[in-house]
Structures are given as structure tokens and as C-alpha cells.
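Asks: 3D, please:
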Amino acid sequence: MINKRQTSVNIEKLKAELTALNARGLAQVEVDEIIQFAKMYQVYEAAQNEVATKLENLDAEFQLNYNHNPIHHMDGRMKSPESLVGKMQKKGLERTVKTLTDNVFDIAGLRVITNYIDDIYTIERLLTHQSDVTVLKRKGYVETPKASGYRSLHLVVTVPVFLSTGVVDTPVEIQIRTVGMDMWASLEHKLRYKTDDDRAEEHAQQLERYAGELFDIERNLQAIHQDL
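Replies: Coordinates of the predicted model:
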């Protein structure tokens, strides 16, 4: 079900990445800190895999009961050390593992692409009703989109990760949106990096308009699906 899942953390690779950041003056991290970062990554990756497995199981059960898969596909990602350092700098945070985990909640992430609009809320309900899943944050941009036209449901949930040293409740960010919303978001993301193009503003206005039209089309397609 999940299309792309981050490979297991490799301490040597992470050490090389952080050493490169040190050389560029973006971070000053000692070897013991590198090991702590690696351990942190392993915990967050485990949490990401835990949520992905839950979603895969829920999707399979829903298909068995209702002959419909709410999930079209999923993508997983872990923020790179460079991205995390940049985020901490932007927030003016001390560059330590504890500060990072106390203030940044999208270290591990999943993007869940659904077939229909109602499936977004089905996935949310099925996942968040599980006893070991706790919702930390919820931002609903489906019915109330951003000014750009962006639509999606954003959740930050925690799940328990069982380690040899004990249980660690770990956050995972989940973005849930339809195939159409994801196609739109990918194009809008590309447009954001074309700000020097004279056509960017024109296209931004078009995308904002198309977002509403696309939402109407998806609601109509959903109505046909429900009628069948």
C-alpha cells in the first residue's frame, strides 16, 4: 500500500550528513550528539511505520466490510537533517535533540491519498478512534481551504514506540487528501518555486479558481460512486 517508505537509519550516513552541515557552519554537532540524532531518527521512523501499518490494516478491513478501499496510496518521508536544522534556525531554537523533539512535530510524515472526499474523514475516524493513537493537532483545509486554494486534512498524532528501554510516545504528521487535491498541491508546490516567472501570478489565480472547480467535480464523482 505505501509507495515509498524511508529506509532504516544508518549512523554512518547520518554522521556524514551532519558533518557536512558542520563544515558549512549550519550545525555544530559532536559525535555523541550524532548518535543521539540517529537514535531519534530510528524512533520517529518506527512511529511512521507503525501508523502506516495501522492505515494499511484499516484500509484492508474497510474493503472487506464495504467493498471499497478508501486509501488510493500512501507516501512516507523523514525530514532530512539539513531541513531540521533550517527549521530550528527559523524558529530560533537551540540545536539539541530535546529542543527539536519538543518543538518540531513533522520529523516523520505520511501523505495519505484517498479516492473520494468522504474517504478523508473515514480514514481520520478509523485511525483516531484507536486506543493507542492520540491527536495532538488538527488543521482542516478541506471544507475551508487556504487562500491559495490548497485543500487537505492535516493531523499530528502520537503512537507508542516500544523500545528495549521502554515505551516512547512519538508524533507523526499525516496529510490526508484526495487524488485530485494531491495533483493540485503538486502543481501549486512547483509554482511556488517559479516566483521569478512573469506568469506565476496569473497561474496562481488560475489555480485558486481551479481548486474550487476541482472540489465541485470531486463531490459530483463521489455522489455517483455513492449512488452506485
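
Asks: Every contact and neighbour count from this point should use C-alpha atoms.
Replies: OK.

Asks: Now do the contacts for W184.
Replies: Contact partners of W184, counting by Cα atoms under 8 Å, 6 or more residues apart in numbering, are Y150, L207, A211.

Asks: What strand or helix carries the nearest residue to L214 once chain neighbours are set aside?
Replies: Distances taken as Cα to Cα, 6 or more residues apart in numbering place G180 nearest to L214, at 7.0 Å, with adjacent residues excluded. G180 is located in helix 179-192, with elements delineated by DSSP states H and E.

Asks: Following element in sequence after that helix, please.
Replies: Note on helix 179-192: by DSSP H and E, the next helix or strand toward the C-terminus is helix 200-227.

Asks: Show me which positions of that next one end up buried.
Replies: For helix 200-227, burial by neighbour count (16 or more other Cα atoms under 10 Å) applies to A204, L207, E208, A211, F215, E218, Q222.

Asks: Pipe these into a markdown table and attach distance to F105 per row.
Replies: Formatted as a markdown table, the entries for the buried residues of helix 200-227 read as follows, by distance: Cα to Cα, whole Å:
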| residue | distance to F105 |
| --- | --- |
| A204 | 29 |
| L207 | 29 |
| E208 | 28 |
| A211 | 28 |
| F215 | 29 |
| E218 | 31 |
| Q222 | 33 |
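
Asks: Another for comparison:
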Amino acid sequence: MRSEQQIQDALRNYEDVDSWKTVIFLYNAALKEVGTKLEILNEEFQHVHRYNPIEHIKTRIKTPESIVKKLKRNGYETSIENMVKYINDIAGVRLICSFTSDIYRLAEMIGNQSDLKVLSIKDYIKNPKESGYKSYHMLVSVPIFLSDSVVDTKVEIQIRTIAMDFWASLEHKIYYKFEGNAPEYISRELKECAQMVSELDDKMLSLNDAILECAMNDVQEEEHVAVEDVAEHVLGSREKQKALQFAHK
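Replies: Have a look, this model is predicted:
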């Protein structure tokens, strides 16, 4: 891939600097770029729609230990080259939303960014993992402008609801506690909890839609009353009907 070659070229340009530090510098820079874009999108959405689709933004760089374990688990030798080539989630951003509708809205907004390239998408909401895991994953590359070059660097973006994130955090703890071999009854109950989380998200979204509908009806009623007040006090009762008919055309 082009981005992998660019990182290798960047490493050769910094032969006097530790290769690991150089790679981590690039991934940290990518996190800053993506994080800034997401904050701007969130603020723009608040400005236009009076609503924030993002509840929280979490970022992290994968630890050296986690990278080495993942390489070995997938049958690769431990090297900077393999790390860059085969580990896509070294730089990770997690977006936490209130509702499932926010997830797809944000994914569309991210995909429309002209200087972000979407490399792959994994929709674990429509197609949950066997464990019950749900989340929306986007692998993107972002250009990092250095003093003498531009390096496209990969960032994994995970988008979840608050409920999905709570469930995933517990699954993560169980996975590492039992090294992927949790007792059958724990796995079964965890999957049952995933179904509860899904039902909760559906109910919360439905409730939010009902609240928005009520708010819209209230606004419409207030506007109707306001029009009547103007007609009554400014034009007088005799001209009121004509004014209302005109206003509601």
C-alpha cells in the first residue's frame, strides 16, 4: 500500500532516530489530525442543528506489548515493517454516541471529508460478531505533512452508542482475564446482555423520536397562536380571518 511505503521512506529519512519513536510520532500526528476534524464536525453540527451527535471522543495508541501479541497471534514476525503493514488499529479513535442513528450520520460525515481516505468499513451493528459485539469500524488514512514529505497514516475509527461501549468494555475485560477462553456460561450470559443492549438502544431511539415529535408539535402550536395574536391585536377581529387564511397558505 502507498501509505506503508511512505512510512518506510520516512523511517529512512530519520536514520539517526529510533524507528519505533518515528512510527509512533506519525500515528500520534494522525490522531491529532482526525481528532481535530471530528471536533470541528461536532461543533458544526451543534451550530446548524443545535444538537451534538458525539457524546465522547477517546483516542489511544496501541501499546508495544499489544502490537507484539497481535503480530504473533496472526503469525507474523515482530518488526516495524510488519507492524505498519498488518496492524491497522495502532492509532485508534472511538466515538461514543447516544443513538444508533448518530452512528451512521457520523460515518457519512467522516466519509465526506475530502482529505480523509476510507480504506475499509466493518459494520458490526448490522452484522454483529458471534460474541454479540456491535460497533461500526472505519479504517481511514490521513495525510501527515512533514517538513519534506507527506505521509498517509492509518487510523481506525470505532463508532458506538453508550450502551454498546459499556458492553464492549466488559467483554474486553473478560477476554483478557480468560485469554480468549472464558467459561461457556459467562460467554452465554454476555451474549444475552448484548441482546438486552440492542433492545435498549432501539427503545431509547424510539423514545427520542417521540420526544422530538412532541417538541415539533409544540413549536407548531406556538407559531399558530402567535399568528392569531398578531391578527387580533394589529388587524382587529374583523380582518383576522383574512390574515390567517393568507398566513397559512
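
Asks: Please enumerate the strands of the first structure.
Replies: Here the first structure has its strands, by DSSP state E, at 2-4, 71-78, 108-114, 134-140, 153-163, 166-178.

Asks: Can you tell me which of these is most buried?
Replies: Burial of the strands of the first structure is given as mean neighbour count (mean count of other Cα atoms under 10 Å); strand 108-114 ranks first at a mean of 24.

Asks: After superposing, tell me the mean distance of that strand to the second structure.
Replies: Once the two are superposed, strand 108-114 of the first structure sits an average of 0.9 Å from its aligned residues in the second structure (mean Cα distance after the TM-score superposition for the first structure).

Asks: Now stretch 200-213 of the first structure on the second structure. Mean distance?
Replies: With mean Cα distance after the TM-score superposition for the first structure, stretch 200-213 of the first structure departs from the second structure by a mean of 2.0 Å once superposed.

Asks: Now do that stretch: everything it contacts.
Replies: Under the contact criterion Cα under 8 Å, 6+ apart, stretch 200-213 of the first structure has outside partners A147, S148, G149, Y150, M181, W184, E188, L191, K194.

Asks: do the same with stretch 125-142 of the first structure
Replies: Taking contacts as Cα under 8 Å, 6+ apart, the residues outside stretch 125-142 of the first structure that touch it are 54-55, 58, 150-160, 177.

Asks: pretty sure V197 of the second structure is touching M164, no?
Replies: Yes: between V197 of the second structure and M164 a contact is recorded at 6.7 Å, counting by Cα atoms under 8 Å.

Asks: on that earlier part again, what's the farthest-apart pair in the contacts of stretch 125-142 of the first structure?
Replies: Pairwise distances across these (Cα to Cα) peak at 31.2 Å, for the pair Y150 and P160.

Asks: From the contact counts, what lies against whichever helix in the first structure runs longest?
Replies: In the first structure, ranked by residue count with DSSP state H as the criterion, the top helix is helix 31-66. Contact here means 3 or more Cα pairs under 8 Å, 6 or more residues apart in numbering; DSSP states H and E; on that basis helix 31-66 of the first structure packs against helix 11-23, strand 71-78, helix 97-103, strand 108-114, helix 117-128, strand 153-163, strand 166-178.

Asks: switch to 6 Å and redo it
Replies: Under the contact definition 3 or more Cα pairs under 6 Å, 6 or more residues apart in numbering; DSSP states H and E, helix 31-66 of the first structure sits against no other helix or strand.
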